[in-house]
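A structural model of the following input is requested.
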Amino acid sequence: MLTKKQHELLCFIAERLGEDGISPSFEEMKEALDLKSKSGVHRLIEALVERGFIRRLPNRARALEVLKMPERVDAKRGKAAKRGDVAPLSPPSATQRMPEPANDVIEIPLHGRIAAGVPIEAMEGSQMLPVPAALLGSGEHYALEVSGDSMVEAGILDGDYALIRKTESARDGEIVVALIDGHDATLKYFRREGAMVRLDPANRSYDPQRYRPDQVQVQGRLSGLLRRY
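Model (predicted):
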């Protein structure tokens, strides 16, 4: 039997995966469940993993897969499922994009370096980066080499390749590529703070950056990471 918070988190993850194929960040999960810290989110996820409701996908940033959902009450037939009963997820429809086989490789544009510290210029380039297709979801992607250490607490290290899904919009708590004043780009958590846009690092040694909305252009959301050893 799931606790109320476990059930709420499972439904939230499933809803977000159904919307865009990307699992929510720990910060988004914390806010959605009105928890005081991310450690509470970690405990809930561990419990859901142990009970077989979700699993982590290896080598992907914040990648979770929902394996099953609590069985719902069938109101039309008047049959209520027992608490704790579970049902497998329905097979995906033909219109849903399924992950590519892990051994398939796709080449995506590699557009220079991006700061995970203070903004630096993100250079356009003609290089291509081979990426396992399983690391990419739907949509158009490009890659940027990470420079700096301000996102280390999110598991993003200097020299990593950030795999970015192109988009011009973002939800609070998502990690985005933000173009500042039309020429400097940075990788940060995106937040709205009153009339301002706040870009948060994931390193306590760095301070948040605040800009007017007209100064910030979202150029993509983090989809995955590629690390070479």
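
please count neighbours and contacts with C-alpha atoms only from this point.
Fine.

neighbours around residue 193, how many?
Neighbour count for residue 193, taken as other C-alpha atoms under 10 Å: 12.

what does residue 100 give?
So residue 100, with other C-alpha under 10 Å, has 15 neighbours.

for residue 197, see how far away it is.
Look at residue 100 and residue 197: by C-alpha to C-alpha, to the nearest Å, they are 35 Å apart.

check residue 118 too.
Counting by C-alpha to C-alpha, the gap from residue 118 to residue 197 is 16 Å.

over to residue 207?
In terms of C-alpha to C-alpha, residue 207 sits 14 Å off from residue 197.

more neighbours, those two?
residue 197 (19 against 14).

my read: that one touches residue 217, true?
No: with contact defined as C-alpha atoms under 8 Å, residue 197 does not count as touching residue 217 (10.3 Å).

name the residues of stretch 219-229 that are buried.
Of the residues in stretch 219-229, 219-226 count as buried by neighbour count, 16 or more other C-alpha atoms under 10 Å.

surely residue 138 and residue 100 touch.
No: counting by C-alpha under 8 Å, residue 138 does not reach residue 100; the two are 10.1 Å apart.

just the element for residue 43, please.
Using DSSP states H and E, residue 43 sits in helix 38-50.

elements contacting that helix?
Secondary-structure packing of helix 38-50 (3 or more C-alpha pairs under 8 Å, 6 or more residues apart in numbering; DSSP states H and E): helix 4-20, helix 26-32, strand 54-56.

tell me which of those sits nearest to residue 40.
helix 26-32 (7.7 Å; C-alpha to C-alpha).

in a helix, residue 214, correct?
Yes: if the criterion is DSSP: H, G, I helix; E, B strand; the rest coil, then residue 214 is within a helix.

can you give me the strands for this protein?
Shown for the chain, the strands assigned by DSSP state E span residues 54-56, 64-66, 68-70, 86-88, 105-115, 120-121, 127-132, 141-147, 161-165, 175-180, 184-193, 196-200, 209-211, 216-226.

please give me the structure for this one as well, since I'd like to look at both together:
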Amino acid sequence: MLTKKQHELLSFIQVRLEDSGISPSFEEMKEALDLKSKSGVHRLISALEERGFIRRLPNRARALEVIREPDTASPRSAARAATPVSVLVPKSAPIALPRIEAPRPANDVIEVPLHGRIAAGMPIEAMEGHAMLPVPAALLGPGEHYALEVSGDSMVEAGILDGDFALIRRTDVARDGEIVVALVRGEEATLKYLRREKGGVRLDPANAAYEPQFYAAGEVQVQGKLAGLLRRYH
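Alright, predicted model coming up:
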């Protein structure tokens, strides 16, 4: 069952697609639902996607398709928007109607909280902040995200460089071998590969110049998993 805001957003997207064939932008969705930020729109989009009401079209940033109706939750034909109008013609004079493709949905970005710097070497404090970082929506999947600026070079062999922005999906669980934000002893945060062994936790770097870090299981708390990277070129 959808919440009121989820239902309103799904209806708004559906009407816009039927009228113009173009997905509304995050700014338009934010204004239509009277939300305070685009991050609220992102959470609603992720919830609708997880429930099977919409899907993101591959290889196109912020291209949405409604696949279930907001009121009946019945499957929606994927070809509905592109179905040509029926025309009655004599059998002796058949004609072929050209297929008219709908315009591609507009690209969009979303803003995620930027929570300061995080170490890719020895742990340093990951500071809370109030800045927002614009991120191409195609880089993010379902869930709530935040960003951290990488400090250090211990993850260079994983392609994570000093000054990169790590896009983190917020979660407190992770599998062995995943790159996580690990809060150590409730004070310091670091970006590392997570390994569990002998009742403890090992945080592995991706740089042969650094040694793994070993902790008791209760000393490490997962605060998110790496979802993507942004890099600025100067």
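
TM between them?
Superposed pair, TM-score by TM-score structural alignment, normalised by the length of structure 1: 0.58. Supporting alignment: 138 aligned residues with a C-alpha RMSD of 1.7 Å.

with distance to residue 5 of structure 1 as added columns, please give the buried residues of stretch 219-229 of structure 1 in JSON lines.
Shown next, in JSON lines, are these (distance: C-alpha to C-alpha, whole Å):
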{"residue": "219", "distance to residue 5 of structure 1": "34"}
{"residue": "220", "distance to residue 5 of structure 1": "31"}
{"residue": "221", "distance to residue 5 of structure 1": "27"}
{"residue": "222", "distance to residue 5 of structure 1": "27"}
{"residue": "223", "distance to residue 5 of structure 1": "26"}
{"residue": "224", "distance to residue 5 of structure 1": "27"}
{"residue": "225", "distance to residue 5 of structure 1": "29"}
{"residue": "226", "distance to residue 5 of structure 1": "32"}
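
quick check: closest non-adjacent residue to the most centrally placed residue in structure 2.
Among the residues of structure 2, the one closest to the centroid is residue 140, at 2.1 Å (C-alpha atoms, centre = their mean). Excluding the flanking residues, the one nearest residue 140 of structure 2 by C-alpha to C-alpha, 6 or more residues apart in numbering is residue 227, at 6.8 Å.

counterpart of the one you found over in structure 1?
In structure 1, the residue matched to residue 227 of structure 2 (TM-score structural alignment) is residue 223.

and that match, how far is that from residue 216 of structure 1?
20 Å.

please apply the same query to residue 192 of structure 1.
Counting by C-alpha to C-alpha, the gap from residue 192 of structure 1 to residue 216 of structure 1 is 11 Å.

again, but for residue 207 of structure 1
From residue 207 of structure 1 to residue 216 of structure 1 the distance is 17 Å (C-alpha to C-alpha).

thinking again about what came up before, let me have the strands of structure 1 in TSV, extended by distance to residue 13 of structure 1.
Listed next are these as TSV, based on distance: least, C-alpha to C-alpha, whole Å:
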stretch	distance to residue 13 of structure 1
strand 54-56	9
strand 64-66	8
strand 68-70	11
strand 86-88	16
strand 105-115	27
strand 120-121	33
strand 127-132	24
strand 141-147	22
strand 161-165	19
strand 175-180	17
strand 184-193	19
strand 196-200	23
strand 209-211	28
strand 216-226	16
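
which element follows the longest helix anywhere in structure 2 toward the C-terminus?
Looking across structure 2 with DSSP state H, the single longest helix is helix 4-20. Next along the chain after helix 4-20 of structure 2, taking DSSP H and E as the criterion, comes helix 26-32.

structure 2: which residue goes with residue 119 of structure 1?
Counting by TM-score structural alignment, residue 119 of structure 1 lines up with residue 123 in structure 2.

show me the contacts for the closest residue to its match other than its chain neighbours.
Leaving out its chain neighbours, the residue that sits closest to residue 123 of structure 2 by C-alpha to C-alpha, 6+ apart is residue 190, at 4.9 Å. Residues near residue 190 of structure 2 by C-alpha atoms under 8 Å, 6 or more residues apart in numbering: 118-124, 126, 181-184.

try it again at 7 Å.
Residues near residue 190 of structure 2 by C-alpha atoms under 7 Å, 6 or more residues apart in numbering: 118-120, 123-124, 181-183.

same thing with residue 55 of structure 1?
Here residue 55 of structure 1 is in contact with 49, 64-66 (C-alpha under 7 Å, 6+ apart).

could you measure from residue 155 of structure 2 over to residue 145 of structure 2?
Taken as C-alpha to C-alpha, the span from residue 155 of structure 2 to residue 145 of structure 2 is 21 Å.
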